[in-house]
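1. below: sequence and its predicted model.
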Amino acid sequence: MRVPALFEKDAYTVGFAQAANETPWRIAQTASMQDEAARVGCRLVCTDARGSAAQQVLDVNSMVAQGVDLIFLSPIEGTSIVPAVGDAKAAGVPVVLLDRRLDPSPATAAGDCLTFMGSDFVEQGRRLAEWLVRNADGKTKIIEIEGAAGAAPAVGRKKGFDEALAAAGGFKVLASQSGDCVRDKGRRIAETLLGTHPDANVVYAHHEEMALGAVAALDAAGRTPGLDVIVLSVGGGREILQAVADGRVNAVVECNPRFGPLAFETLHRYANGEQIGPWVKQADGFFDMASAGAGISHAY
């Protein structure tokens, strides 16, 4: 059975099953969906599963029971939600995945959703590596603090970064370890790896919280972040952009949480009969010292 159709109408009732409104990024994502729904005249049924996969299943089932026209879903994890997505499809409700994919191993997972909407994690890593190649000024010895082990953002950000540096030549990742996107764990890992590799002069953290932890570790070690050691990261929150503007972090590629405009544009394109591809890419900005200041007021 194909993904259900969506027919043109004056106003839609749309579900948004949020994973957890517990971080500035998630809060910004929810606000963007709410703001855009209001702007285009859609009714938004918005839920917060608070990190509970079981609750998110109930949220999706409730949206189907309420007769929503389409569900935007940010999955907490990619397996337990699959039956609920299949039930939505059987009920004639298209599902669009936001920022996280489903586990591809269940046979029906790929065919049950209209599309995945999210960032290109490989490209994020590649953009930071390309910036480093242009601006290294002899700094080529890298400590990498990865995100959650096995998670798509961590895998993609490492792949893009490593591939771009390998193509450029002359750079070496001295050590790489997962910091689980937590600031204090990033700080502790940076302290340990900088102690083991005192010649390191680049820190690449997959998430802004870990980068800010690494900045604290560099301060404690008597090294000047952004000058003695290049600091690169992914994010775009106000605190990390201020650090870039202050010269304490060198470059940040954005992971854009503002899905609302793209989400509702895609809804209307689908209702108008357009073919939607399997991946609708979210556009991510890039900030260095020259551009970060202007982005602070718009940051999450």
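-> Noted; the coordinates are in hand.

2. switch to C-alpha atoms for all contacts and neighbour counts from now on
-> Noted.

3. roughly how far apart are residue 245 and residue 216?
-> 17 Å (CA to CA, to the nearest Å).

4. with residue 9 instead?
-> Counting by CA to CA - residue 9 and residue 216 are separated by 53 Å.

5. okay, the two: which has more neighbours?
-> residue 216 (21 against 9; other CA atoms under 10 Å).

6. and the more buried one, that one's in a helix?
-> Yes. The assignment for residue 216 is a helix, going by DSSP: H, G, I helix; E, B strand; the rest coil.

7. which residues does it contact?
-> Residue 216 makes contact with residue 187 under the criterion CA atoms under 8 Å, 6 or more residues apart in numbering.

8. with residue 29 instead?
-> 257, 258, 259, 260.

9. one more to weigh against that first structure:
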Amino acid sequence: MKAKRRRRLLAALLLLLAAVSAGAFRYFHAGEKDSGVKYLIGMSQANLVEPWRVTMNREIQAEAAKYADMRVVFTDAEQSSKKQINDVKNLMAEGIDLLIISPNEADRLTPVIQQIYRQIPVIVLDRSINGYGYSLFIGSDNERIGEQAGRLICKLMKNRQANAVEVLGNPMSKQAADRSDGFLKVIQSSPNCRLAGTVVGNWLSDKAEDELKAFLPAHPEVNAIFAQTDEMAKGAFRAVKALKKEGIVIIGVGGISGSGGGLAMVRDGTLAATFVSRTGGAEAVQCAYSLLTDKMGLPKRIILQSDLVTPENAQQYLTGKSRKQAVSSGRGKKPVLGFVQVGSESGWRTDNTVSIQSAAKEMGVELRFVNANGSQQREIEAIASFVRQKVDVIAFSPLVETGWDKVLQQAKDAGIPVICMDRGVSVGDESLCSTFIGSDFVEEGRRAANWLVANEKKPGKLNVVEIQGTPGSTPAIGREQGFGSVLRDFPNYSISALDPGFFTYEGGRKAMENLLNYEKKIDVVFAQNDDMALGAIETMRNRGLTPGRDVTVISVDGTKSARRAVGSGELNCTVECNSQLGPLLMRAVLDYSEGKELPLRIITAESVFPSDGQP
């Protein structure tokens, strides 16, 4: 016990020294704005017991030092939501211009953050909150990290049964919940994997060690541990060693460098693997400056890359020579972008094309543009042509999700990153598509359904029909999934039929004809884009129905034509799908040309336009 107390004191001292060296306790007062400080930023950190968070603070401080007119005030919530709420109030009293916050707990911090967002810009960093009451979120896809960890454990066990223990951080944080959701989804669906149990380490190495020392003796079958941070994985290793257990693989998350960091632990064999989870500190400062100086082209969410690190590639990451960093070397010239547009099937697509072409011209990117006119084969041929031309970046809007592996592998082999624009792909190797820029289609479907259940006045059982876009495309799959996931909780709504309209006006008109012929009674139409909704409205008029009154009509895109239909009452609601992706794409291309790593996903900001005219 004395040794443990000494270890805790030493760890606390080292963290304190690291925090001080990172500027984590450097405070500025509002009066300092008079001495050349134009922008004062508050950084509310959840805790400083995790070395990963000390690294985050250090990266924020280093990036902020590049801006002569910016200063950052740091606070440490010490894992207390109550203290973090008080910290934020104090920062506001100091007169900060923007808040960066890594929330200790989502539920308790959400209302506070939403209230501040109504006054100043807010960047939520690393740990998300409930809803979208912030200017920008920057962080990892924690559910994806959990899924990757689950798949890795199943793979490492080979022909053996995997009996895994999960070491949670703070169960009330969204980060911990998302990582656990992803992990359990894989473990519970894999025939050779099972969850032996869960312990709570609360992000602390010693806590994880103590919990596992109590748990493992009663569960001799355990052969794998997934710790949600490297710090807790370190505690797991000590527990396994103290209990003289053998054959247990330990996986962590974090991947920071330095002595005792996750990368070194993988290299030295302490951990079987870790996932590099970027802190987003530098990106937060860059985006903060853009928000404060009214620069355009910022999304709603930036989802950072997360890489698997094993003993085979750990040294590359420790020396800064990882594959992604090597690919992302700066080119020092005007970047060349090869772009393949899927077609011109809708008003949204036309607006999207104009946005891309205009942004390329305004932002200094050489654009080589091909319109595939709705043909996957033409898209494949254009991508292959861009590979031969040795462009710097390829971007395209895929017609459907599948069938791209071969041509995207050619781009990867040539060292050319591929950006999927507004639609995603389903490929065997996730790295074939470096980045996705566009909307959260599942969320768009949810928003449409949430508007319906909150505003529909018709009594009794309601029959809902859906006009689908192009079958197999990402928007069609995501919007159908999101819409249905909400209505499943409301038994008075029944989705009775789905007919494809291929995202065109004519397709929507014909789909509505089919649905009216097949269905005796239709109360609600959900069209997966505005053009199909407008086509369906024409069919309803021709059949003697009053759209918007006899039949509730909901769609997605938020085009000008749709908003006019909302104003006239024929369309009840349209969920915005932002077509102005050009500036985001060109910003990503320019960042890549300067040697910056591309994020995993860039998600746009969007609204809902209901018939009452209040978005």
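-> Nice, I can see it. This one's a predicted model, so the numbers in the text were calculated from it and none came from an experiment.

10. need the counterpart of residue 131 of structure 1 in structure 2.
-> Counting by TM-score structural alignment, residue 131 of structure 1 lines up with residue 451 in structure 2.

11. residue 27 of structure 1 now?
-> By TM-score structural alignment, residue 27 of structure 1 lines up with residue 350.

12. report the spatially nearest residue to that match, omitting neighbours in sequence.
-> Spatially, and ignoring its direct neighbours in sequence, residue 350 of structure 2 is nearest to residue 344 (5.9 Å; CA to CA, 6 or more residues apart in numbering).

13. how much space separates that neighbour from residue 375 of structure 2?
-> 11 Å.

14. please apply the same query to residue 140 of structure 2.
-> The value you get for residue 140 of structure 2 to residue 375 of structure 2, if CA to CA is used, is 34 Å.

15. re earlier: how close does the host helix or strand of the match of residue 27 of structure 1 sit to structure 1?
-> Using DSSP states H and E, residue 350 of structure 2 sits within helix 347-363. Superposing on structure 1 places helix 347-363 of structure 2 at an average distance of 1.8 Å from its equivalents, by mean CA distance after the TM-score superposition for structure 1.

16. in that helix, which residues are buried?
-> Across helix 347-363 of structure 2, burial judged by 16 or more other CA atoms under 10 Å covers 347, 348, 349, 351, 352, 353, 355, 356, 357, 359, 360.

17. got it, and stretch 89-107 of structure 1?
-> Those would be 89-90, 92-102, for stretch 89-107 of structure 1 by 16+ other CA under 10 Å.

18. okay, how far is it across that stretch, tip to tip?
-> First-to-last residue span, stretch 89-107 of structure 1, CA to CA: 14 Å.

19. and stretch 46-61 of structure 1, how far out from the chain's middle?
-> 20 Å (CA atoms, centre = their mean, to the nearest Å).

20. ok, now which ones touch residue 506 of structure 2?
-> 532, 535.

21. go through the helix or strand hosting it and flag the buried ones.
-> Here residue 506 of structure 2 sits within helix 505-518, counting by DSSP H and E. Judged by neighbour count (16+ other CA under 10 Å), helix 505-518 of structure 2 contains these buried residues: 505, 506, 507, 508, 509, 510, 511, 512, 513, 515, 516.

22. for that helix, give me the average deviation versus structure 1.
-> Relative to structure 1, helix 505-518 of structure 2 is 3.8 Å off (mean CA distance after the TM-score superposition for structure 1).

23. wait, what's in contact with residue 112 of structure 1?
-> Here residue 112 of structure 1 is in contact with 2, 3, 85, 86, 89, 95 (CA under 8 Å, 6+ apart).

24. actually residue 199 of structure 1, sorry about that
-> residue 141.

25. gap between it and residue 223 of structure 1?
-> For residue 199 of structure 1 relative to residue 223 of structure 1 (CA to CA), the value is 11 Å.

26. and what of residue 204 of structure 1?
-> Distance, residue 204 of structure 1 to residue 223 of structure 1, by CA to CA: 16 Å.

27. which one's more surrounded, these two?
-> Set residue 204 of structure 1 next to residue 223 and count neighbours by other CA under 10 Å: residue 204 wins out with 28 against 15.

28. what about that one, which SS state?
-> Classified using three-state DSSP, residue 204 of structure 1 is strand.

29. to which residue of structure 2 is it aligned?
-> Per TM-score structural alignment, residue 204 of structure 1 is aligned with residue 526.

30. before we move on, the earlier item: what does the helix or strand where the match of residue 131 of structure 1 lies contact?
-> Assigned by DSSP H and E, residue 451 of structure 2 falls within helix 441-455. By CA under 8 Å, 6+ apart, the surrounding residues in contact with helix 441-455 of structure 2 are 474-475, 478-487, 554-556, 573-577, 608.

31. repeat that for 7 Å
-> 475, 478, 479, 480, 481, 482, 483, 486, 487, 554, 575 (CA atoms under 7 Å, 6 or more residues apart in numbering).

32. if we can go back for a sec, against residue 456 of structure 2, how distant is the match of residue 204 of structure 1?
-> Taken as CA to CA, the span from residue 526 of structure 2 to residue 456 of structure 2 is 13 Å.

33. same deal with residue 183 of structure 2?
-> 37 Å.
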